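In: sequence and computational prediction follow.
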Amino acid sequence: MPRAPLLLLASAALALLALPAQAQDGAGVLGALGDVFSDAAPGSDERATLSGRIIQLVALMTVLSIAPGLLMIMTSFTRFVIVFSILRSALGLNQSPPNVVLSSMALFMTFFVMQPVFEQAWENGLQPLMDNAITEEQALARIGDPFKDFMFANTRPRDLELFQGLAARADGSEPLPVPETADEAGWRALIPAFMISELRRAFSIGFLIYLPFVAIDLIVASVLMSAGMMMLPPVLISLPFKVIFFVLIDGWYMLAGSLMESYVPMAGG
């Protein structure tokens, strides 16, 4: 069933459950629906409370549905998973390591890199909100600030300038100067700029990873050509050499360490 009808049904069920007891007798369902519409009059506290609850429920379901996307676009997950995929292609291995292993490795490395961000978001935003010390609006701003600092520290000014210029052109205003701090950067330009920067760095790292394996392929192909074995696929011979080369140089250790060290820590982090 589509998500929109589900939300409508849930909202209707909450509305019926929140009705006063007298709305359930006499006119039955029609009387209940009449009470719902009568509560829509201005100044009705019950209607305002019910509408707030429904909006909170819809917002919570929306956040839960887009949480995987937020994890990908606002953290280091994108760079890790792209580099691992390029490495598997460079080795010539189609199914090893499998996708679930690469995704899990990228996910746990993301948790390792983003741990200071998560801790600041919890201590400054989520925990005070659960203790009823701050409002939802204040908690949302405090939760987002550590992520904004992280993204700003790892975004190229050129990419940020590009999206700020596009946003200003769409709004018909003058382009703003490149922000010098994370507080001056807006979410509208910062998130896509961070994504572009991540993709650029991931493909740059992937290119450097590819070079030694391409050299091994060329050497094996030249040896086979000189030996007259032109019908033998070079990939079949070069594959074990590439695997043992990657193992001997301790490739996973070097790659994981280099990827995590490639991130600029937050200010004060």
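Out: Perfect, I can see it now. For clarity, every value in this text was computed on a predicted model and none was experimentally measured.

In: please make it C-alpha for all contacts and neighbour counts, starting now.
Out: OK.

In: the spatially closest residue to I86 that is not a sequence neighbour: neighbour count?
Out: Leaving aside its chain neighbours, I86 sits nearest to G206 (5.7 Å; criterion: C-alpha to C-alpha, 6 or more residues apart in numbering). Neighbourhood size, G206 [other C-alpha atoms under 10 Å]: 20.

In: just to check, G206 is in contact with L87?
Out: Yes: taking contacts as C-alpha atoms under 8 Å, G206 lies within contact range of L87: 6.9 Å.

In: and the residue nearest to I86, how far is that from P175?
Out: 34 Å (C-alpha to C-alpha, to the nearest Å).

In: then this one, side by side with the first:
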Amino acid sequence: MIKQALMLILPLTLFSSSAVGSESIVTLLENSSWINDLAPELKILFTLTALSILPALLIAMTAFTRIVIVLSLLRQALGLMQTPPNVVIITLAFFLTWFAMQPVFNKVKDDAITPYLKEEISASLALDNGIQPFRQFMISQTKEEDFAAVLDMAKHPVPNSADEIEIQHLIPAFLLSELKTAFQIAFVIFIPFLLIDLIVASTLMALGMIMVPPISIALPIKIMLFILIDGWTLVTQSLLGSFLS
């Protein structure tokens, strides 16, 4: 159980190791016989601590950020501030992230987790194999200008190849790119709903119904239109497709 928890935090362990020295982290993992000597309570505490890092990994190194932002802004575009509830949005974003990241997860499992649990490879090799799929995914989704901005803020020279990119520079650049892409997608989604709001407001003004809130008329129209075009399916398909382009 402890070994599984250790492998779950492979990417963050490597990220942290760049700051404190990778050799000490790797030595700690390879000489993991000390784990068996711990009291059961400490083993549970160690495992829970490792698992608590998963939300940070989910946000920082996967497709979750883009998906949850687009879904949240879609809800605002419809004019529904609390529907669907946050728990529904987050749950949907989580499983869409699972679909989008499935090739990466499978590669980490095949190249790092399974061989390490079978004791076929060392912890250092498992760390390298485990981080590479995430690195490739983040590099493929990161815009050059965002990466250049992060390097400029860090006063770090531009690497000669992708293999030389340090993870502490790649993660913030990836998050900046995800934020930019999410807002670009949300802008396109907002346009038709904004047009509906403008048309309804103009119509009510022309009819002299200035006391009627436009949102009370526009909201059911937007919901009906969204249902007719099967909007949730279109948005989720577009989101998943955006990671393949």
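Out: Right, received. Where do you want to start? Remember, it's a predicted structure, so these values are computed and weren't measured experimentally.

In: what's the TM-score once they're superposed?
Out: Here the TM-score for the pair of chains, by TM-score structural alignment, normalised by the length of the second structure, is 0.79; 210 aligned residues with a C-alpha RMSD of 2.2 Å.

In: ok so, going back, which SSE is the counterpart of the residue nearest to I86 of the first structure in the second structure in?
Out: Under the alignment (TM-score structural alignment), G206 of the first structure pairs with A186 in the second structure. Per DSSP states H and E, A186 of the second structure falls inside helix 167-206.

In: which bit of the first structure covers stretch 73-89 of the second structure?
Out: Stretch 73-89 of the second structure covers residues 86-102 of the first structure once aligned (TM-score structural alignment).

In: residues in contact with the matching stretch: which ones?
Out: For stretch 86-102 of the first structure, contacts defined as C-alpha atoms under 8 Å, 6 or more residues apart in numbering pick out V81, F84, S85, G206, I209, Y210, F213, V214, V235, L239, K242, V243.

In: list the buried residues of it.
Out: The neighbour-count check on stretch 86-102 of the first structure (16 or more other C-alpha atoms under 10 Å) flags I86, L87, R88, S89, A90, L91, G92, L102 as buried.

In: residues in contact with I189 of the second structure?
Out: Neighbouring residues of I189 of the second structure by C-alpha under 8 Å, 6+ apart: L74, A77.

In: repeat for L126 of the first structure
Out: L126 of the first structure neighbours (C-alpha under 8 Å, 6+ apart): A139, I143.

In: aligned partner of it in the second structure?
Out: Under TM-score structural alignment, L126 of the first structure pairs with I113 in the second structure.

In: so its match: helix, strand or coil?
Out: helix (DSSP: H, G, I helix; E, B strand; the rest coil).

In: related to what we said a few turns ago, how close does the residue nearest to I86 of the first structure sit to M151 of the first structure?
Out: The gap separating G206 of the first structure from M151 of the first structure is 21 Å, by C-alpha to C-alpha.

In: quick check, central residue of the first structure?
Out: Nearest to the mean C-alpha position of the first structure, counting by C-alpha atoms, centre = their mean, stands M72 at 2.3 Å.

In: which position in the second structure aligns with that one?
Out: Residue correspondence to the second structure (TM-score structural alignment): M72 of the first structure is matched to I59.

In: number of nearby residues for the nearest residue to that match once chain neighbours are set aside?
Out: Leaving aside its chain neighbours, I59 of the second structure sits nearest to T65 (5.7 Å; criterion: C-alpha to C-alpha, 6+ apart). Residues near T65 of the second structure, counting by other C-alpha under 10 Å, number 19.

In: if we can go back for a sec, adding secondary structure, write the buried residues of stretch 86-102 of the first structure out as JSON lines.
Out: Output for these, formatted as JSON lines (three-state DSSP):
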{"residue": "I86", "secondary structure": "helix"}
{"residue": "L87", "secondary structure": "helix"}
{"residue": "R88", "secondary structure": "helix"}
{"residue": "S89", "secondary structure": "helix"}
{"residue": "A90", "secondary structure": "helix"}
{"residue": "L91", "secondary structure": "helix"}
{"residue": "G92", "secondary structure": "coil"}
{"residue": "L102", "secondary structure": "helix"}
